[in-house]
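>>> Below are the sequence and a predicted model; questions follow.
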Amino acid sequence: MSIPVRVRFAPSPTGPLHIGGVRTALFNYLFAKKNGGTFYLRIEDTDQTRFVPGAEEYIMEALEWLGISPDETIGKNEKFGPYRQSERKHLYKQYADLLIDSGNAYYAFDTAEALDAHRKQHEEQGKTFIYNHHNREKLDTSLVISEEETANRIASGQDYVIRFKTPVNETLHLQDIIRGEVKFETNLLDDKVLFKSDGMPTYHLANIVDDHLMETSHVIRGEEWLPSMPLHVLLYRAFGWEAPEFAHLPLILKPVGNGKLSKRDGDKMGFPVFPLEWKTAEGVSSGYREKGFFPETVINFLALLGWNDGTEKELFSLEELIEAFDLTRVHKSGAKFDPEKNKWFNHQYLVKQKNKTLAKAFAPIIESKNVSRDFTFSEMTKIVALIKDRAHFVSEFWELSDFFFVAPTSYDEKASKNWKEETPALMEELISVLEEISDFTSVNIETIVKDWMTKNEIGMGKVMQPFRLSLVGALKGPHLFDIVEVIGKDETIRRIQKAITLL
């Protein structure tokens, strides 16, 4: 690519970052890294009425946790700063004035009441009111009043907006990297407001000016911005600037039914739609981090929402994603969100983790259970190694391993049917065998116990099922002799004796 790649993620700090926004950030990050470019974060906070305290910090923390921090942003490599739009507001008026001077924009003095009246009048006639070439010269604008009167009104403090003067009778043939050619008829577009008399630009003006001044080469954003593309391209043309290339990402769809994924879907089906937890006076919205997902999991499943590398491969590290990423392989149609598949992804990443890392994460859960004896870190690491294949999250470890830490106090009713009349005598014999073993390791215990059963022609089921029931309280858990090794000789014998008494 001839020009350096510079892409941006430009969220508004109006609340927590939706997972759809995270995917937009990720695709921008991957595209920048793939092409040796720069990924920057700009905070678009011109609408102060919707500003939510803490949202900006939340966005930064989420990207940091996911490992896709921007190369440039507030307080970091501020090559094109400020990176907060509210701190750039002194810039926008001059650009709005440039558009007025070149005849590409005009002042409009219509009051909200007057516009409402026009809308109602159109509705009564079965029409839709669009503020554009049809009526802009019949409304209260600088296109029909003199320059002098326009200047006097502005000087007297009358409220106004600056609107873009959309060209007439033009078909725009625009290129989108994902969608190919997209056509727009300028006669169907409205004259969008670019600047308000309170000195604040609208999204459209600020966005274009900032993307130009920050040398953005590609605009990669959600498909909800596709209808804004013609205005943005026309604004670049009106300024005499070269427009960036555009790519509009497909929507992330609900797991069930139609439409865009929302927080309501997550609340209803019990999965997060935010990367991190978000707390308000109304309550707490769960986050992927707090639910026990690994950041690598979230990156992996988000990357595959609307993109693939053309193979059946599903597991990608961030480095592999950068290597494989190509915008032309992003799909046009929406991608269904699959909470169950996301759990599967987390399981894949969980089993890859070092056992010591997982043991550290499991430790606080064990502490909260008030286990009577102290387990060494080595023992906990062994337990984790035995159970992790069955878990999606570290939070499930206790349920999968509680019997290592606490002797059963009751026995599964169905499994207890394996406890026959001859079982107590066999269990007493088994205790005698175990008492004689000095090398109390899984492989050795298994060899000796099985030799005893073979020698005495005792059926496997007659011993193994009651043995497991004694230790676990049910017919579940990892390899029986691994359990025996971890809990030790004394505890194993104690549990068998207790089962003999109770069963």
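Right, received. Where do you want to start?

>>> Only C-alpha atoms from now on, for both contacts and neighbour counts.
Fine.

>>> what's the helix or strand hosting Tyr107 packed up against?
Using DSSP states H and E, Tyr107 maps to strand 105-108. Using 3 or more C-alpha pairs under 8 Å, 6 or more residues apart in numbering; DSSP states H and E as the contact criterion, the elements in contact with strand 105-108 are helix 89-101, strand 161-164.

>>> need those in a markdown table with mean neighbour count, can you?
Formatted as a markdown table, the helices and strands packed on strand 105-108 follow (neighbours: other C-alpha atoms under 10 Å):
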| stretch | mean neighbour count |
| --- | --- |
| helix 89-101 | 16 |
| strand 161-164 | 24 |
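
>>> would you list the ones you listed in CSV and tack on distance to Arg289?
Compiled in CSV, the helices and strands packed on strand 105-108 are given as follows (distance: least, C-alpha to C-alpha, whole Å):
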stretch, distance to Arg289
helix 89-101, 35
strand 161-164, 44
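
>>> ok, and here's another one to check against it:
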Amino acid sequence: MSAVTRFAPSPTGYLHVGGARTALYSWLFAKSQGGEFILRIEDTDIERSTNEAKQAILDGMLWLGLTWDKGPIYQTDRFDRYRELIQKLEDEGLAYKCFMSSEELDAIREEQKLKGEKPRYPGTWRDRKDHPEGKPFVIRFKNPQEGKVVINDHIRGKIEINNSELDDLIIQRSDGTPTYNFCVVVDDWDMGITHVVRGEDHINNTPRQINILQALGAPVPEYAHVSMILGDDGKKLSKRHGAVSVMQYRDDGYLPQALLNYLVRLGWAHGDQEIFSVNEMIELFNLDAIGQSASAFNTEKLVWLNQHYIKTLPASEVAAHAKWHFEQLHIDLANGPALESVIAIQADRVKTLKELAEISAYFYQDFDEFDANAAKKHLRPVAKEPLVAVKAKLLAVEMWNPENIQAAINSAAEELEVGMGKVGMPLRVAVTGSGNSPSLDITLNLLSKEKVAERIDKALTFIANRENS
């Protein structure tokens, strides 16, 4: 039987990096086994679930490339199935109506706390048949009172929980809606889930869910409970550490390849290897190789990976993700060179795609102002003659290519008997608006001859205004 895994987020917020790593591990295991990956949206908490959060989860998964074989399946579409099985358990004496009010239960738990006991439901209605009419009730699962649950966890090893430690779980609320722990069990059974990969915060739910599965006569999947992710400061990752929503990483200019590579190494390793393509991850991934310790998020490492992928991925692949950032700046890519050509000369100069778009705007649109510091230093009256000379040389270039552009710049410097910097720096500021750019021959080559001449004229006007002010 090939593996069937699932990622089952609750749509009460955005897809965060902890959830994304769990989804990645679940996805990788299914792919490594030639199995199936299911996306299930656990939206039984109707009050807190939002359509915006549902869409954010889908957007995050698709941006990361974690495509699903089935889904998205929504639990709210399956209420009839849950009710059918709750009734079955009740008919078989494996579940029962409990008429205890929340106030009564709170009082009992308070008393238990004072005695130093673990707060729990005492089983008051477990075997009672004197049901009051018209009074609200919940339905509880009749948890076994003897024996123990054994979980052979892929990450944590053998976990044993005595049934005497577990109370009778509510599986249907007083309003008739099924609860999370019951829905999960039914879904995992109906969807043929063989391996459940999820966060360690679910360990307490697992023995309860196993007991319900067994009561239903359903097979029990294998489990792997992943440790939490900590921030750089060793505390649980949260908004104070910066971006925790997956789509915020996109907005900040990270490539999904970089984030995936970073997340897979937050708890899993293959020797000393740091860089993994998705195909390598699938080929090498093993649930049993995930570590038990919490992982610390290191933003510097993620930035390093992002730079690596910007520089080494095919420019067309980087361009597919970079386009979005140009759009955010209202830059029309139709007004300039192929984006792949710009990426080829800018990739070594940036850490993020956002930065790439910001420093490459001059290829596609005119700038209103020159960088103040660069203009102050390089667009002085003394730069007027070099700019006039180099403009003439560039306009005389017949075949516009890096070699001929460089020859024209060299010729202007030789004619004026000045160093290259006296021509090159004013030209750079004139054409790009700042003092930083790739080498002038390849930069100018991506702009038209006419555009270069137009921007030199703009710089000459700036110098003239500066002289007259």
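Here it is on my side, so go on. As the structure is a computational prediction, the values presented were derived from the model and not from experiment.

>>> which position in structure 1 aligns with Ser245 of structure 2?
Using TM-score structural alignment, the partner of Ser245 of structure 2 in structure 1 is Phe274.

>>> What count of nearby residues applies to its match?
22 (other C-alpha atoms under 10 Å).

>>> Then Pro4 of structure 1?
Around Pro4 of structure 1 there are 14 other residues, counting by other C-alpha under 10 Å.

>>> Aligned counterpart of it in structure 2, please.
Match for Pro4 of structure 1 (TM-score structural alignment): Ser2.

>>> Run a quick neighbour tally on the closest residue to that match other than its chain neighbours.
Once flanking residues are discounted, Ser2 of structure 2 sits nearest to Gly35: 5.1 Å by C-alpha to C-alpha, 6 or more residues apart in numbering. Neighbour count of Gly35 of structure 2, defined by other C-alpha under 10 Å: 17.

>>> okay, now Val390 of structure 2: neighbour count?
25.

>>> circling back: now the match of Pro4 of structure 1: how far from Asp288 of structure 2?
17 Å (C-alpha to C-alpha, to the nearest Å).

>>> go on, Val452 of structure 2?
59 Å.

>>> So for the two, which sits in the more crowded spot?
Counted by other C-alpha under 10 Å, Val452 of structure 2 and Asp288 do not tie: Val452 has more neighbours, with 20 against 13.

>>> The more buried one and Ala459 of structure 2, how far apart?
Distance of Val452 of structure 2 to Ala459 of structure 2, given as C-alpha to C-alpha: 11 Å.

>>> wait, what's in contact with the residue positioned nearest the centre of structure 1?
In structure 1, the residue lying closest to the centroid (C-alpha atoms, centre = their mean) is Ile19, at 3.4 Å. Taking C-alpha atoms under 8 Å, 6 or more residues apart in numbering, we find Ile19 of structure 1 in contact with 273-275.

>>> What is the aligned counterpart of it in structure 2?
Aligned partner of Ile19 of structure 1 by TM-score structural alignment: Val17.

>>> Over in structure 2, tell me which residue corresponds to Gly334 of structure 1.
By TM-score structural alignment, Gly334 of structure 1 lines up with Ala294.

>>> which residues touch the match of Pro4 of structure 1?
Ser2 of structure 2 touches 33-36, counting by C-alpha under 8 Å, 6+ apart.

>>> coming back round to it: which residues touch the match of Gly334 of structure 1?
227-230, 267.

>>> just Met380 of structure 1 next, same as before
Contacts of Met380 of structure 1 (C-alpha under 8 Å, 6+ apart): 359, 363.
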